[in-house]
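A.B. asks: Using only what follows, build the 3D model:
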Amino acid sequence: MSKILEMIEKRNKAWEGAKAFLESKRDKDGLISEEDAKAYDEMEAKVKNYSIEIERLQKMDAIEDELSKPINSAIVSKPIAGQVNEPEKKGRASDEYRKDMLKAIRSNFKQVTNLLQEGVDTDGGYLVPEEYDKRLIDVLTENNIMRSLGTKITTSGLHRITVTATKPAALWVEEGGKIPFDDATFGQITIDAFKLAVGVKITNELLYDSMFPLESYIIEQFGKAMGNAEEDAFLNGDGKKKPLGIFHKDGGAMSDVTTAGVAISSDDIISLVYALGRPYRQKAKFIMNDQTIAIIRKLKDGNGNYMWQPSIKEGEPDRLLGYPVFTSAYAPLVEAGKPAIAFGDFSYYNIADRGTRSMQELTELYAETDTTGFIAKERVDGKLILPEAVHLLTVKAK
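C.D. replies: Modelled structure (predicted):
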C-alpha cells in the first residue's frame, strides 16, 4: 500500500472514531462536557492534520514525477539581458509613482513630485498608486466575505444593469395554426456609488522612522476598517447613502421561508434549501452569524445524523446539507420575527467600485499632539440584482 493510501485510510478511521466518540459522550440533552469537547477537538484537529499531510505527499509525488521526465533538448543559448516583453508601467502603475507617494507620506507631503500631480483627486488628496490599490483590495477581500462571493465591477459613473421582467413561453399549436408571440419586457437596476472614508493618526516619530513599515501599516488599517464597513452594508444596508444589503426587508433577498416554531429546526433548513430555485442551488452557499452556527451544529436529520459537515481540509468552508457555510459577525442574530440565515447564489450581488481609492494627509489638524492624520476614501455600491437568487430564513414571531 502506498504512503498516500495509508494516510487516507488512517484519516478515515480517525474521522469515524471522532464521530463515534462524540455520540457516545452526549448526555440526555444531547450535550457533551467541556473535557469531552476538548478531546473531540483534538480528534478533529488530527483529521485535518492527516489531510494536510496527504496533500503534502501528493505534491511531493507530483514533483518527483516532473523531475523524472527526460529532457528532450538541451538549452544551448543564453537569455539576452533586458529582453523582457512586459509593457512599461506608466502613471500610477509605475514604480516611480509608488516610491514618490511613500516619500510624500514620510515628509508630510512636503516633497511632492510632478509625477504625483498626475494623481490629484477631485475631492482633495492624491490617488492611491495602482500597486497600493490592488493590495488594499486584497485586504478588503480578506476581511469581507461578500467581496469574495459577489460579482465585482468597476465603473466611472452610474451603472445600469438590464434584468428580464417577463420571458416568452412555448405553447403547443395545431399544424398550420397561428403561432403566438409574447413581448419580452426588461427592467433596469441602477447601481450608484456612495462615499466611504476612514482615517488614522500616526505619530510623527513613527512617520519619520524609515525602519517602520509605514506603507503596510496604513494599507492594513484602512483595508480592515473599510472591509468591515462594507460587509456590514452589503448584508444590512438600507440603500440610503450606503449599499442595499442582502438581509434588508426592502430590496434585499426573498424572505419567504419562516420557521415552524420559535427555534430553528432541521426541517426549516431543508425548507430553505428547496425554496431556492434549482438553477441557483448549483452555486448556493449559506451566510449566518457564529451564534447561529452554534445552534445549527446540534441539528440532526431524520436518520439521526448531524446535518453539519466540518471541513476536513484547511482553507475550505464547513458544509450544511452539502453546501458551503460562510460566517459573518454582521449577519443577524437569531431573533423572533427577523431573518437569520441567507441561502443562495451570491454572485447575483453586484459590488460596484467607482474609480479608485484616494489618500489625503492632515498635518495642521493634529499638530498639537505631534501626529499626522491620513484619510482614505472610496466610492462603492452594492445591490442584489435578482432577489430570487437568494432566500432568507425568518424566525417565527412569538
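
A.B. asks: drop to CA atoms for contacts and neighbour counts, all remaining ones
C.D. replies: Noted.

A.B. asks: Need the three-state assignment for residue 199.
C.D. replies: Put simply, residue 199 is strand when judged by DSSP: H, G, I helix; E, B strand; the rest coil.

A.B. asks: For it, which non-adjacent residue is closest in space?
C.D. replies: For residue 199, ignoring the flanking residues on the chain, the nearest one in space by CA to CA, 6 or more residues apart in numbering is residue 375 at 4.3 Å.

A.B. asks: count of neighbours near residue 199?
C.D. replies: Number of residues near residue 199 (other CA atoms under 10 Å) recorded here: 17.

A.B. asks: got it, and residue 216?
C.D. replies: By other CA under 10 Å, 12 other residues sit near residue 216.

A.B. asks: Just the element for it, please.
C.D. replies: helix 214-236 (DSSP states H and E).

A.B. asks: helix or strand right after that helix?
C.D. replies: Using DSSP H and E, the helix or strand that follows helix 214-236 towards the C-terminus is strand 254-258.

A.B. asks: Show me the contact partners of that following strand.
C.D. replies: Here strand 254-258 makes contact (CA atoms under 8 Å, 6 or more residues apart in numbering) with 249, 268, 271-272, 275, 339, 387-388, 390-396.

A.B. asks: Spit out the contact partners of the residue nearest to residue 199.
C.D. replies: Residues near residue 375 by CA under 8 Å, 6+ apart: 197-200, 359-362.

A.B. asks: distance of it from residue 34?
C.D. replies: In this view, residue 375 and residue 34 are 46 Å apart by CA to CA, to the nearest Å.

A.B. asks: Now name the helix or strand holding the residue in the chain sticking out farthest from the centre.
C.D. replies: Most distant from the centre of the chain: residue 176, at 54.8 Å, with distances by CA atoms, centre = their mean. For residue 176, there is no helix or strand it lies in under DSSP H and E.

A.B. asks: if we can go back for a sec, can you flag the buried ones in the contacts of strand 254-258?
C.D. replies: Using 16 or more other CA atoms under 10 Å as the burial test, these include 268, 272, 275, 339, 387-388, 390-396 as buried.

A.B. asks: Which stretches in the protein count as helices?
C.D. replies: With DSSP state H as the criterion, the chain has helices at 3-24, 34-67, 95-106, 114-117, 130-142, 145-149, 204-207, 214-236, 266-275, 278-281, 290-296.

A.B. asks: For residue 87, find the nearest of those.
C.D. replies: Among the helices of the chain, helix 95-106 comes nearest to residue 87, with 13.1 Å by CA to CA.

A.B. asks: please give me the structure for this one as well, since I'd like to look at both together:
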Amino acid sequence: MTEQTKNIAANRSALEIKTVPDTVTGAFDDFMGAFEAFKDVNDRRLGEIESKLTADVVTRDKMDRINRAVDEHKQVLDQLLLKKARPPLGRPGFGSSGSPEHKAAFEAYIRGGDEASLRDLEAKALSVGSDGDGGYLVPPEIDSEIGRRLAVISPVRALATVRQVSSSVLKKPFNTTGLASGWVSETAARPQTSTPTLSNMIFPTMELYAMPAATQALLDDSAVDIEAWISSEVDVVFAEQESAAFVSGDGVNKPKGFLSYTAVADATWSWGNLGYVATGAAGAFKPVGPTDVLVDTIYALKASRRQNGNFMMNRRTQAALRKFKDADGNYLWQPPAVAGATASLMGFPVAEAENMPDIAADAFPIAFGDFRAGYLVVDRVGIRVLRDPYSAKPHVLFYTTKRVGGGVQDFEAIKLVKFSAA
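C.D. replies: Presented below is the predicted three-dimensional model:
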C-alpha cells in the first residue's frame, strides 16, 4: 500500500463514526485522528491557495466534511465525559449523618404521597424550605447531584461565580472606582482624597421548573431508583434553559445573559456596558490579518483578568477558527492534550456554548474574559418537588422547581468580538 493510499484510507475513516466508542480513551483517539486528517487536508488547501490563488473544489469539500467529522467525534467524546461525570446516587456511606432518614421519607412521599414523615423531619429542623403551597425540598444528595450535572452541561455556570442565597434577591455592592491617593512632602497639607464609588447591583432569582410524569405502576416498582429518575429527567431541561438564559436571557422572568447588556466599542467603554472589538469586515474576518481581532480582544482585558481568560463560542465558530495558523505555521486552535481537558485557542481555554450566535453581520459569536469575575449565578438553596397525583390521572406529576438568577457583576471582565466593519 503506497503512502498516498494510506492517507486516503485514514482520511476516509475520519469522515465516519461507524461505531460509537464505549470508552473515553477510544473516543479521544478517534477525535485526534480526525483532527490530524483535518490538518492534512487544510494544509493542502492553503498550499493550493498560495500557488493557484484558489483552492480546488474537491479539496474544499473534503475539508468541510472532515471538519464536520471532527465536531461529531468531539460530541461523542463530550457525551462520554458527561456520562462519566455523573456519579451514581445512593452510594454506600454517602450522607450517613441524618441523610438516610430524610431520604427514606422523601422516597415514601414520591412513591405514595406519604408526607407525614417529611413534615415531622422539617418541623424538627425548623425548616423554612417548604411553605403553605406544598412541596418538599429534595434531599441534599439529589440537590447536589443536579448541581454537579448542570456544571458540566452549562459552560457559563461552570465558569461563573455561583452564590447560594436563602432569599429571593441578592444585593451586591460593587466598587467601581477605588480610593484616590497622592504623594506629599513631610510638612505639606493633606487634602481630602476622593472616596470610592459603589454601585448597588441587584440579582433577583427567577423560577425554573420542570414537571415530569410517571405512572403509578412505575412508582410501585421498588426496583426503580426514583431519585436517579428525577435527576436524569430534570437536569437536562434545567441545563438547557439555564444555558440559554445565561448567554442571551432578557432578564424578564429569567436570568439576564451577558449578551443582553449594551455593547459598545471598547475604545469608548463605560461601566454598565460590555466592550467589543470589531473584526473589520461585516459578518466575516477581514481578509488580511484575520486573527488580529483575537489578539486585540485578549489584550483589551486587564492583566489580572486576562490570566483567567476563557474563550466562549459555539461549535460552528470553532470550525471557522480551526483553519487559521500563525506566522510560524502553527494552528491557533489546538485540541485538548488529554481526554477530559478542553481545547485551546491562542493558549486560552475554549468553552463550547451552543447558545452563542453564529458568525453573521453585527453578531457577537465570540466572547473572551474572566467569567468567574464577570458573571454571577445566584441559586436559591433547595430544589422543591410537589407531588400531584390528581391533575393528569393515571400519571403522577412531579412539579420540580428551582430559583436561579444571574447577570454581569464586573463589566470590565468580559469582552466581545463583533463581526462588523467598525
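
A.B. asks: And the TM-score between these chains?
C.D. replies: In this superposition the chains share a TM-score of 0.76, using TM-score structural alignment, normalised by the length of the first structure; 338 aligned residues with a CA RMSD of 3.2 Å.

A.B. asks: quick one on the thing from earlier: tell me which of the buried ones among the contacts of strand 254-258 of the first structure fall in strands.
C.D. replies: 339, 390-394 (DSSP state E).

A.B. asks: ok, the contacts of strand 254-258 of the first structure vs residue 323 of the first structure, which is closest?
C.D. replies: residue 272 (12.2 Å).

A.B. asks: how about residue 324 of the first structure, what's its partner in the second structure?
C.D. replies: Matched by TM-score structural alignment, residue 324 of the first structure corresponds to residue 349 in the second structure.

A.B. asks: Excluding covalently adjacent residues, which one is nearest to that match?
C.D. replies: Take residue 349 of the second structure and drop its neighbours on the chain: the residue closest to it by CA to CA, 6+ apart is residue 310, 5.1 Å away.

A.B. asks: could you measure the one you found against residue 350 of the second structure, distance?
C.D. replies: Counting by CA to CA, the gap from residue 310 of the second structure to residue 350 of the second structure is 6 Å.

A.B. asks: cool, and residue 281 of the second structure?
C.D. replies: Plainly put, residue 281 of the second structure is 23 Å away from residue 350 of the second structure if you go by CA to CA.

A.B. asks: With neighbour numbers in mind, choose between those two.
C.D. replies: Using other CA under 10 Å, the more surrounded residue of residue 281 of the second structure and residue 350 is residue 350, with 25 against 17.

A.B. asks: Against residue 328 of the first structure, how distant is the residue most central in space within the first structure?
C.D. replies: Residue closest to the average C-alpha location in the first structure (CA atoms, centre = their mean): residue 145, at 2.4 Å. Applying CA to CA, the value for residue 145 of the first structure to residue 328 of the first structure is 7 Å.

A.B. asks: do residue 48 of the first structure as well
C.D. replies: For residue 48 of the first structure, the distance to residue 328 of the first structure equals 23 Å [CA to CA].

A.B. asks: same question, residue 350 of the first structure
C.D. replies: Look at residue 350 of the first structure and residue 328 of the first structure: by CA to CA, they are 18 Å apart.

A.B. asks: same check, this time on residue 277 of the first structure
C.D. replies: Distance from residue 277 of the first structure to residue 328 of the first structure, by CA to CA: 24 Å.

A.B. asks: So between these two, which is more surrounded?
C.D. replies: Taking neighbours as other CA under 10 Å, residue 277 of the first structure and residue 328 compare with residue 328 leading, 18 against 14.

A.B. asks: just checking, the match of residue 324 of the first structure touches residue 311?
C.D. replies: Yes: taking contacts as CA atoms under 8 Å, residue 349 of the second structure lies within contact range of residue 311: 6.2 Å.

A.B. asks: More neighbours: these two, which one.
C.D. replies: Neighbour count, other CA under 10 Å: between residue 349 of the second structure and residue 311, residue 311 has more, with 24 against 20.

A.B. asks: Counterpart of the more buried one over in the first structure?
C.D. replies: By TM-score structural alignment, residue 311 of the second structure lines up with residue 286.

A.B. asks: Same check on residue 248 of the second structure?
C.D. replies: Aligned counterpart of residue 248 of the second structure in the first structure: residue 236 (TM-score structural alignment).

A.B. asks: Can you tell me the closest non-neighbouring residue to its match?
C.D. replies: Nearest to residue 236 of the first structure is residue 245, by CA to CA, 6+ apart, at 4.3 Å.

A.B. asks: who touches the one you found in this structure?
C.D. replies: The contact partners of residue 245 of the first structure, by CA under 8 Å, 6+ apart, come to 232-239, 251-252, 382-384.

A.B. asks: So what does the residue farthest from the centre of the first structure match up with in the second structure?
C.D. replies: Aligned counterpart of residue 176 of the first structure in the second structure: residue 187 (TM-score structural alignment).

A.B. asks: Repeat that for residue 166 of the first structure.
C.D. replies: Alignment note: residue 166 of the first structure maps to residue 177 in the second structure; criterion TM-score structural alignment.

A.B. asks: what's around that match, how many residues?
C.D. replies: Around residue 177 of the second structure there are 12 residues (other CA under 10 Å).

A.B. asks: quick one: it from residue 62 of the second structure, how far?
C.D. replies: Distance from residue 177 of the second structure to residue 62 of the second structure, by CA to CA: 54 Å.

A.B. asks: Residue 178 of the second structure versus the closest residue to residue 179 of the second structure other than its chain neighbours, what's the distance?
C.D. replies: Closest residue to residue 179 of the second structure apart from its sequence neighbours, by CA to CA, 6+ apart: residue 196 at 5.1 Å. The gap separating residue 196 of the second structure from residue 178 of the second structure is 5 Å, by CA to CA.

A.B. asks: Check residue 335 of the second structure too.
C.D. replies: For residue 335 of the second structure, the distance to residue 178 of the second structure - CA to CA - is 41 Å.

A.B. asks: Those two - which one has more neighbours?
C.D. replies: Legend: neighbour count by other CA under 10 Å for residue 335 of the second structure and residue 178, higher for residue 335 (18 against 11).

A.B. asks: which ones are touching the aligned partner of the more buried one in the first structure?
C.D. replies: In the first structure, the residue matched to residue 335 of the second structure (TM-score structural alignment) is residue 310. Applying CA under 8 Å, 6+ apart to residue 310 of the first structure gives the contacts 317-319.
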